[in-house]
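*Asks:* I need the structure of the sequence given here:
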Amino acid sequence: MTAGAGQGITIAVARETAPGERRVAATPETCKKLAALGAQVRVQRGAGFTAGFTDEAYAGAGAQLVDDATAALDNADVVLCVQPPAASVLAQLKPGAALVGMLAPQADAARAAAIESRGVLAFPLERLPRTTRAQAMDILSSQAGMAGYKATLIAAQLAPRFFPMLTTAAGTIRPSKVLIVGAGVAGLQAIATAKRLGAQVEGFDVRPETREQIESLGGKFLDLGVSAAGEGGYARQLTDEERALQQQRLAEHLKTVDVIVCTAAVPGRPAPKIVTAAMVAGMKPGSVIVDLAAETGGNCELTRPGETIGSDNGVVVAGPLDLASMGAVHASEMYARNLLNFASLFVKDGALAFDWNDELLAKTVWPRPPDSSGVAA
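*Replies:* Okay, the predicted model is just below:
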């Protein structure tokens, strides 16, 4: 399907409106590169302000500045966003327009209905296939890296102790013992950050093949003697007996831990519960848990999304939200490059050219690829 041939297309970026969201979907750098693809980039004034990008920088990159979101989105061929637009905003989009961002259409019935009824080509990049070719477009990885970094810094701030070992006139301070639960992108960044801060770091994951990655960052792999190794590199489901043994050994180990950073998440599903209330009750007073998975329910039973609470035995449990947004400058730079690389798949010489034989487009578009007429099949 090709659209806009010979006329040039408009790519729009409006200011994000979700509470606490500081990121922006395009930076002056990516605006310049989008323009090189033959597109006119239209940016709402102030869209990049909270991420450290001025209107003057966008104008200098060739973007057209407009005063409000309605003007930005009017008749746009492509809309780039961070958080999903409200259903009322989706209703303003041009039929056939491409919408690219973290959209989670299945999470909101009104949003899904607005996308379908308007005939918008939605590309929720959280659906992007995890292939080598897609790495430069992988928003989950780029944003998880910032989230893991920030979660570790929050843990260091909340902990009533130093992370590194110190030799002082008042005696030697032993290093904090930090356990990172989950060794995905966020967990590995958390391990690296805690190690740089001087802590004694352990990493735990149900996939034994993560041992090498954890150890390459200076962490120690926490082996509880239960392996969830399955076929094709995926973890298998533990039996009830295996899970009980794992929980028992983890509970015993947590009695010696000063800080836990939880990062285990499954896209599109509630976060697995790994740290139980009973485990927290067995931890030392003054211990800290930072639950990066709070947005999807948390890995800890006591986590309250968006809150920092104290347990009955003096353990602090934090469930911070919008962690990637806390590092808005670099998070936006990475995210905007992800979107630029994805848009490059279908923005060709100032026109929209969708190749539905390309699995990155066909498997990401929601709800399904259009047929040859451009109508959803």
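*Asks:* can we go C-alpha only for contacts and neighbour counts from here?
*Replies:* Fine.
*Asks:* ok, and for the longest helix along the chain, which residues are buried?
*Replies:* The longest helix of the chain (DSSP state H) is helix 139-158. Of the residues in helix 139-158, 139-156, 158 count as buried by neighbour count, 16 or more other C-alpha atoms under 10 Å.
*Asks:* please report how far the closest residue in space to residue 310 that isn't next to it in sequence lies from residue 73.
*Replies:* Excluding its sequence neighbours, the residue lying closest to residue 310 (C-alpha to C-alpha, 6 or more residues apart in numbering) is residue 316, at 4.5 Å. From residue 316 across to residue 73, the span is 44 Å (C-alpha to C-alpha, to the nearest Å).
*Asks:* neighbour count: these two, which is higher?
*Replies:* Between residue 316 and residue 73, residue 73 has the larger neighbour count (other C-alpha atoms under 10 Å), namely 26 against 23.
*Asks:* before we compare anything, build this one as well:
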Amino acid sequence: MGSATRIAVLRERASGETRVSATPETVRKLIGLGASVAVEAGAGLHASIADADYLAAGAAVSPLAQVLDGANIVLGIQAPDPALLDGAASGAWVVAAMDPFAQPSRVGAYAAAGLEALAMELMPRITRAQSMDILSSQSNLSGYKAVLVAANLYGRAFPMMMTAAGTVSAAKAFVMGVGVAGLQAIATARRLGAQVSATDVRSATREQIQSLGAKPIFVENVRGIEGEGAGGYAGEMSEEYRRAQAELVSAHLARQDIVITTALIPGRAAPRLISDAQIATMKPGSVIFDLAAPQGGNVEGGVADEVVERHGVKIAGFSNTPAHLPAEASALFARNLFNFVSAFWDKEQGKPILDDEIGAAIRLTQGGRVVHPRLLG
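*Replies:* Below you'll find the predicted structure:
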């Protein structure tokens, strides 16, 4: 990279993607580091950001070819097609969510093009990387949106209401998986007035559930209750625990009005949490929102981006939930990217220098080769 690092912000091309990887706020901050920023025309329109807003923040706004010309860093939400990146500088960083295990050929194309692909979703869960963690920032919004969509699909009110005509009972909401998305789902359902319960394979989440005013639903005295995987993610459950949990959850599900499922293990298909037989025991009019829909879903019979009705129960889930809150999702994602670039910015060299455990965790390609250990096995 030269002394004046050039940062390119691309318009997203994936179907249904409404977010943008930089906002006027982060453009100003990137320029404050000493970089120049070029934004592709129309990049922020779906997130309610006009080209004029980027110009006012100090960015150049141009067609793709001009934006990429000599770019040292390319920012994106979803990994751009390597074929689009002609004109970027040799060794340029491509910083985005890469989905590398499902898209190994794309990673290979980045390597062949001499680009350094950095997968932001592989950010290690360590204290100093929290502000760079796109999974956390986007999951927070996803948990919120899941409850709002479920409430909209539910044909009744969430809170208990005392009226002259009688009392309306509070809805019962059950959150399965208490990571960032699950915690926000609990908080949102509580704000709407539901009676909320939640479960997770990690026993450490019990206190978090209780702190938000929800009831923890846990299998007791069965091996596998800890369920703590590497890096703070949930791991695979033992078979004994899986059976015991299925029995407990089946009895609990039958009494619920709203269910939010959030269980994901990075790089793997989503675990199945709710079977068709369990759905059949639920009350007609109940709603399940499956946040794991993009990775195959936690719920049998669910279809991403469709509302499916089975046994009188509505099942919904988006392939890209944060894209349904484009302005806020873009603001948070863009801050994650700025925090990442600024954390490694070397003032003397006028560019970021990535050379530590974070680099080793997120770097997919370098020097014309695929270098990430999980992609070399």
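*Asks:* from the structure, what's the count of residues near the aligned residue in structure 1 for residue 100 of structure 2?
*Replies:* Alignment note (TM-score structural alignment): residue 100 of structure 2 maps to residue 105 of structure 1. Residue 105 of structure 1 has 20 neighbouring residues, counting by other C-alpha under 10 Å.
*Asks:* so which helix or strand takes in the residue lying closest to residue 105 of structure 1 once chain neighbours are set aside?
*Replies:* Once flanking residues are discounted, residue 105 of structure 1 sits nearest to residue 112: 4.9 Å by C-alpha to C-alpha, 6+ apart. Counting by DSSP states H and E, the element that carries residue 112 of structure 1 is helix 109-118.
*Asks:* then residue 195 of structure 1?
*Replies:* For residue 195 of structure 1, the host element (DSSP H and E) is helix 185-196.
*Asks:* show me what that helix is packed against.
*Replies:* Other helices and strands packing on helix 185-196 of structure 1, by 3 or more C-alpha pairs under 8 Å, 6 or more residues apart in numbering; DSSP states H and E, are helix 139-158, strand 177-181, strand 200-204, helix 211-216.
*Asks:* one step back: in structure 2, which residues correspond to the longest helix of structure 1?
*Replies:* The aligned range for helix 139-158 of structure 1 is 134-153, by TM-score structural alignment.
*Asks:* most distant residue from the centre of structure 1?
*Replies:* Distance from the C-alpha centroid of structure 1, by C-alpha atoms, centre = their mean, peaks at residue 169 (43.4 Å).
*Asks:* tell me the counterpart of that residue in structure 2.
*Replies:* In structure 2, residue 169 of structure 1 lines up with residue 164, judged by TM-score structural alignment.
*Asks:* over to residue 30 of structure 1?
*Replies:* Per TM-score structural alignment, residue 30 of structure 1 is aligned with residue 26.
*Asks:* if we can go back for a sec, redo the helices and strands packed on helix 185-196 of structure 1 as TSV? Include distance to residue 356 of structure 1.
*Replies:* Output for these, formatted as TSV (distance: least, C-alpha to C-alpha, whole Å):
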stretch	distance to residue 356 of structure 1
helix 139-158	21
strand 177-181	38
strand 200-204	40
helix 211-216	36
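*Asks:* among these, which is nearest residue 275 of structure 1?
*Replies:* Proximity to residue 275 of structure 1, assessed across these by C-alpha to C-alpha, is greatest for strand 177-181 (9.4 Å).
*Asks:* average offset of that closest one relative to structure 2?
*Replies:* Its aligned residues in structure 2 lie a mean 0.4 Å from strand 177-181 of structure 1 after superposition (mean C-alpha distance after the TM-score superposition for structure 1).
*Asks:* show me what that strand is packed against.
*Replies:* Packed next to strand 177-181 of structure 1, using 3+ C-alpha pairs under 8 Å, 6+ apart, are helix 185-196, strand 200-204, strand 259-262.
*Asks:* which residue numbers in structure 2 go with the second one?
*Replies:* Right, strand 200-204 of structure 1. Taking TM-score structural alignment, strand 200-204 of structure 1 hits residues 195-199 over in structure 2.
*Asks:* distance from the matching stretch to the middle of the chain?
*Replies:* Between the centre of stretch 195-199 of structure 2 and the centre of its chain there are 22 Å (C-alpha atoms, centre = their mean, to the nearest Å).
*Asks:* what's in contact with it?
*Replies:* Under the criterion C-alpha atoms under 8 Å, 6 or more residues apart in numbering, residues 170-178, 186, 189-190, 206, 209, 213-218 lie in contact with stretch 195-199 of structure 2.
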